[in-house]
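Trainee: sequence and predicted structure below; questions after.
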Amino acid sequence: MARTKRGRRSYGAGEWGRNRVRVFPDPKTGLFQIEWRENGRRLTRSLGHRDWTRAKRQADEFAAGFASPELNGQKEAEPEPLTLGTLFDIYGEEVTPNKAEASQRSDRAATRMFLQFFGRGRKPSTLSQRDWDRFIRARRAGKVGPSGKPVSDRTIEHDLKFLIAVLNWAAKSRDERGKLFLASNPLRGLKTPTEKNPTRVVLSEDEYQALLEVSRQVDWRFHVALVLAHETGHRIGAIRQLRWSDIDLEGGVVRWRAEHEKTGYEHQTAEAVAVLEEARERSSGLADTPVLPAPTDASKCAGRSLVRAWWYKAQTLAGLQPKRGRGWHSLRRKFASDLMDQPLKVLCELGGWKTAKTVLQCYQRADEGQLRKALEARRRPRGRGSESAGVKRRESGLSSS
């Protein structure tokens, strides 16, 4: 009886001890292998392709005696046309594992969504403007996607960028025969929807102080995370993944690992030493243990859902009304706005931004106090030297007339 094993792509056909055959992907190349026994010896041969459906069919044929590992000496058939299912499978096996953990989860969710919407058997070369527009309409209406709810244009833009990335990769990558998966990206140049007025809330100083006041009532880990997010400007994902091997308390340095940074940018910053010393007293402080350990397992970092729950609980305790966009990332925007008087190069280094353009477009926002300060500086007298020079210019103008 044929069956597919869970957790690892492997397919078996035939009966044990008689005509058992198994197909599975080579972990290095991704090409499917066929395995069988002959005179007590286990033999393996590469099928030379990554087509899962075709590999299973070959296993069934070999087990039934219709074909040998050499396909009865016949010339190997032409490869089947590339489908979206096969393309996403290959991309998921070769490209996605090289991304950060959060990006891997995002890739898998987007893959399921696109395959459900377009179908696994759809040929990627047939995608067009109509499919693009149809997906945007369905996503906006909540007819497609894991939540089943309408989403913003920002989310749709993120989804479509992943689809474009897969198609671009296919247009540059070749199969085992040296042929490009796609001659070109059929969706290249199409315009993605953009959020006209994206919600980018900056946490105010009063709101931060209110959260800080109740932070220890929530959890000591929340207090540490809150202060670190405020003082370093880093993402909560990078903060909760910190381990004591990343911390140099004597030098006052925090090492931010590239694999936990969304930008993939590894750097150091000297901040929040006092709160880290408090965290070391609360946790084991051993080199490879988390700075913010999970309550149920000290060897693991606090999870995303837990730190999100801490934030909502703190808002309630602080008496802050729920506000869309006010979350951990609003602290990162506060950090960028508070240090607006610093050179952009310095700010990017401190907060882990790769480009100043991102800071200017998405993170910094001048408050009323900063605007007033700039106007007051503009209205100040220029000094006696410049004033007297102006008088002389006016006098010379009168005399010349």
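Mentor: Structure's in. What do you need?
Trainee: contacts, neighbours, all on C-alpha from now
Mentor: Will do.
Trainee: which parts of the stretch 151-300 of the chain are strands?
Mentor: In the stretch 151-300 of the chain, the segments counted as strands under DSSP state E, counting those that start in this stretch are 247-248, 253-256, 267-269.
Trainee: OK, contacts around the residue nearest the centre of the chain?
Mentor: In the chain, the C-alpha nearest the mean C-alpha coordinate belongs to residue 103, at 3.5 Å (Cα atoms, centre = their mean). Residue 103 makes contact with residue 96 under the criterion Cα atoms under 8 Å, 6 or more residues apart in numbering.
Trainee: please apply the same query to the one 10 residues further on.
Mentor: Residue 113 sits next to 144, 145, 146 when contact means Cα under 8 Å, 6+ apart.
Trainee: for the stretch 201-350 of the chain, which segments count as helices?
Mentor: Taking DSSP state H, counting those that start in this stretch as the criterion, the stretch 201-350 of the chain carries its helices at 205-218, 220-232, 236-240, 273-282, 304-318, 328-338, 344-351.
Trainee: which strands and helices sit next to the following helix or strand past the last one?
Mentor: Of the helices and strands lying after helix 344-351 in sequence (DSSP states H and E), the nearest is helix 356-358. Using 3 or more Cα pairs under 8 Å, 6 or more residues apart in numbering; DSSP states H and E as the contact definition, the elements that helix 356-358 packs against are helix 344-351.
Trainee: check which residues of the helix it packs on are buried.
Mentor: 344, 347, 348, 349, 350, 351 (16 or more other Cα atoms under 10 Å).
Trainee: one more: stretch 304-319?
Mentor: 307, 310, 311, 313, 314, 315, 317, 318.
Trainee: ok so, going back, ok, and for the helix or strand encompassing the residue nearest to the centre of the chain, which residues are buried?
Mentor: Applying DSSP H and E as the criterion places residue 103 in helix 101-118. For helix 101-118, a neighbour-count test (16+ other Cα under 10 Å) marks 104, 107, 110, 111, 112, 113, 114, 117, 118 as buried.
Trainee: and the contacts of residue 113, which are buried?
Mentor: Buried among those (16+ other Cα under 10 Å): 144, 145.
Trainee: including distance to residue 35, could the contacts of residue 113 go into CSV?
Mentor: CSV is the format used below for the contacts of residue 113 (distance: Cα to Cα, whole Å):
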residue, distance to residue 35
144, 40
145, 38
146, 38
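Trainee: this is the comparison structure:
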Amino acid sequence: MATQKRSGAKRKKCWSQSIGEYKLTVRVYELYPGSNLYRSVWITSPGKKSGKEDKKSLGHKDRDRAVREAYELIAHLRSTSDGVRQGEITLGALKARYLAGRKHAAKAERTRKEDERKLERVVAFLGATKRASSLDEEAVLEYVEARRRGDPSLLYVARRGSAGVRDGTIWADLVALHTMLRWGCVTKNKAGVTLLASDPLKGIEFPRELNPRQPIVTHDDVERLLQAADTVHPLLRPALIVGEGTGRRNGAWRQLRWCDIHFDREEFGAIQWPGETDKGKTALYRPFSPAVRDALLSIRPERPDPDWAVFPSSVDPRRPVNKKTMWDWMEKAFAAAGLPREPGGMWHTLRRKWVSERKGYPLVDIAAAGGWKDDRSLKSYMQEDPETVRKVVLEPTHRLRKRGGTE
């Protein structure tokens, strides 16, 4: 029986191309003819002779695009070294440096984590290998549109259909990005050159919330909450009084310790607000009112340890009650008092109430008393109220007259 000869058809070769130079090469290739493209780069850690291969699917078959992405990756890898030339640093490398820098480390822990998530989301969308200096208004608008429609490719985005977010949230993301870029304009590498020559987003307007959600409670609301507080938890009533009477953030007064409370100072007592629990890391000494004094005395142990929390957890007097528990108490108080709760309207409503009820004082003094770093940041909390608006219309502070006494 004759042996059948195999077909003479040649096997089709897989496409492959290497980009770069010695010790810094990116290879883009097919796994098999017509497959999606892959890229591989050999990464060697500093001080080590051997390294490991970083392999990743590009998710497409466009060869020209794969080559462009390979060049961008090489630029990104180069920019991770301190010798990167000005303007060539990529967003990914700039983000890594910024998050490892002192400016970011000086922020409060919660703020640091929030900024990290924002930057990871924006940089991942815009492209970690994209040169930071190449950002423009088109890139900003592309991100804004994706965030508004709830693009599923965005990191840390709740999957709730196709609903996006409000402009205030988008603005916060872009401000985090802009802060990083401006940091790059003043931070130098070992050669003494700033990472960025100029701010690529200077002059570009970010979307602002036209009708921001800033819920506030009235004095009558607080009275109803106080009446309902005892049915929720014994600590809720004094917590409401301290929060409403000091105007400080929940995180500041919730973490107070008895060593911070001084009943023998000022007229009714004072609090030495520690910088560790303040959003701006600022330690302040401020007096408190008779109502706050009475509330604190009502929960003060007979012989408190200075390190005990004023509002302790149920398991350890040295640990303050956590934020979620305090949130749950407030939510139950709203329900028990029969008060509707607007989105975003929880403990921060007391801070807005506090500042809005003190409009008659100079802004600089209100900011100092309530723990704002300046009166500019204070203004976003201060809200209009019908009584003050009525006085502005009907009771002018003075009349303008011509010199000589003739009106």
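Mentor: Arrived safely, thanks for sending. Since we're looking at a predicted model, the values are computed, not measured.
Trainee: please work out the TM-score for the two chains.
Mentor: Comparison of the two superposed chains (TM-score structural alignment, normalised by the length of structure 1) gives a TM-score of 0.70, and 316 aligned residues with a Cα RMSD of 3.1 Å.
Trainee: that older thread, start and end residues in structure 2 for the helix holding residue 103 of structure 1, please.
Mentor: Mapping helix 101-118 of structure 1 onto structure 2 (TM-score structural alignment) gives residues 109-126.
Trainee: stretch 204-217 of structure 1 now?
Mentor: With TM-score structural alignment as the criterion, stretch 204-217 of structure 1 aligns to 218-231.
Trainee: on average, how far is the match of helix 101-118 of structure 1 from the matching bit in structure 1?
Mentor: Taken over the aligned residues, the distance from stretch 109-126 of structure 2 to structure 1 averages 1.7 Å (mean Cα distance after the TM-score superposition for structure 1).
Trainee: residue 174 of structure 2: neighbour count?
Mentor: If you count neighbours by other Cα atoms under 10 Å, residue 174 of structure 2 ends up with 21.
Trainee: where does the alignment partner in structure 2 of residue 137 of structure 1 sit, in terms of helix or strand?
Mentor: Mapped onto structure 2 by TM-score structural alignment, residue 137 of structure 1 lines up with residue 145. Element membership of residue 145 of structure 2 [criterion: DSSP H and E] is helix 137-148.
Trainee: does anything pack onto that helix? Which helices or strands?
Mentor: helix 109-126, helix 167-186.
Trainee: can I get those in JSON lines with distance to residue 344 of structure 2?
Mentor: As requested, those are arranged in JSON lines below (distance: least, Cα to Cα, whole Å):
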{"stretch": "helix 109-126", "distance to residue 344 of structure 2": "17"}
{"stretch": "helix 167-186", "distance to residue 344 of structure 2": "13"}
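Trainee: select, out of those helices, the one closest to residue 393 of structure 2.
Mentor: helix 167-186 (31.3 Å; Cα to Cα).
Trainee: whereabouts in structure 1 does the closest one align?
Mentor: Counting by TM-score structural alignment, helix 167-186 of structure 2 corresponds to residues 153-172.
Trainee: flag every buried residue along the matching stretch.
Mentor: Those would be 153, 155-157, 159-160, 163-164, 166-171, for stretch 153-172 of structure 1 by 16+ other Cα under 10 Å.
Trainee: who's in contact with that stretch?
Mentor: Applying Cα under 8 Å, 6+ apart, the set of residues contacting stretch 153-172 of structure 1 is 87-88, 91, 107, 110, 124, 136, 139-140, 180-188, 192-195, 198.
Trainee: next one: stretch 104-111 of structure 1
Mentor: By Cα under 8 Å, 6+ apart, stretch 104-111 of structure 1 touches 88, 92, 96, 97, 146, 159, 162.
Trainee: for the residues you listed, which one is nearest residue 286 of structure 1?
Mentor: residue 97 (28.9 Å).
Trainee: returning to what we had before: what about the match of helix 167-186 of structure 2, distance to the chain center?
Mentor: Stretch 153-172 of structure 1 has its C-alpha centroid displaced from the chain centroid by 13 Å (Cα atoms, centre = their mean, to the nearest Å).
Trainee: can you pull out the helices in the stretch 1-150 of structure 2?
Mentor: Going by DSSP H, counting those that start in this stretch, the stretch 1-150 of structure 2 shows helices at 63-79, 91-100, 102-105, 109-126, 137-148.
Trainee: quick one: closest of those to residue 25 of structure 2.
Mentor: helix 63-79 (7.5 Å).
Trainee: any buried residues in the closest one, and which?
Mentor: Across helix 63-79 of structure 2, burial judged by 16+ other Cα under 10 Å covers 63, 66-67, 69-79.
Trainee: for stretch 192-209 of structure 2, same thing?
Mentor: For stretch 192-209 of structure 2, using 16+ other Cα under 10 Å, the buried residues are 193, 194, 195, 196, 198, 199, 200, 201, 206, 207.
Trainee: before we move on, what about stretch 330-344 of structure 1?
Mentor: 330, 331, 332, 333, 334, 335, 336, 337, 338, 340, 344.
Trainee: now do the contacts for residue 70 of structure 2.
Mentor: 19, 26, 27, 28, 39.
Trainee: now rank these by neighbours and give me the top one.
Mentor: Busiest of the contacts of residue 70 of structure 2 [other Cα under 10 Å] is residue 28, holding 25 neighbours.
Trainee: how close does that residue get to residue 90 of structure 2?
Mentor: Distance of residue 28 of structure 2 to residue 90 of structure 2, computed by Cα to Cα, to the nearest Å: 21 Å.
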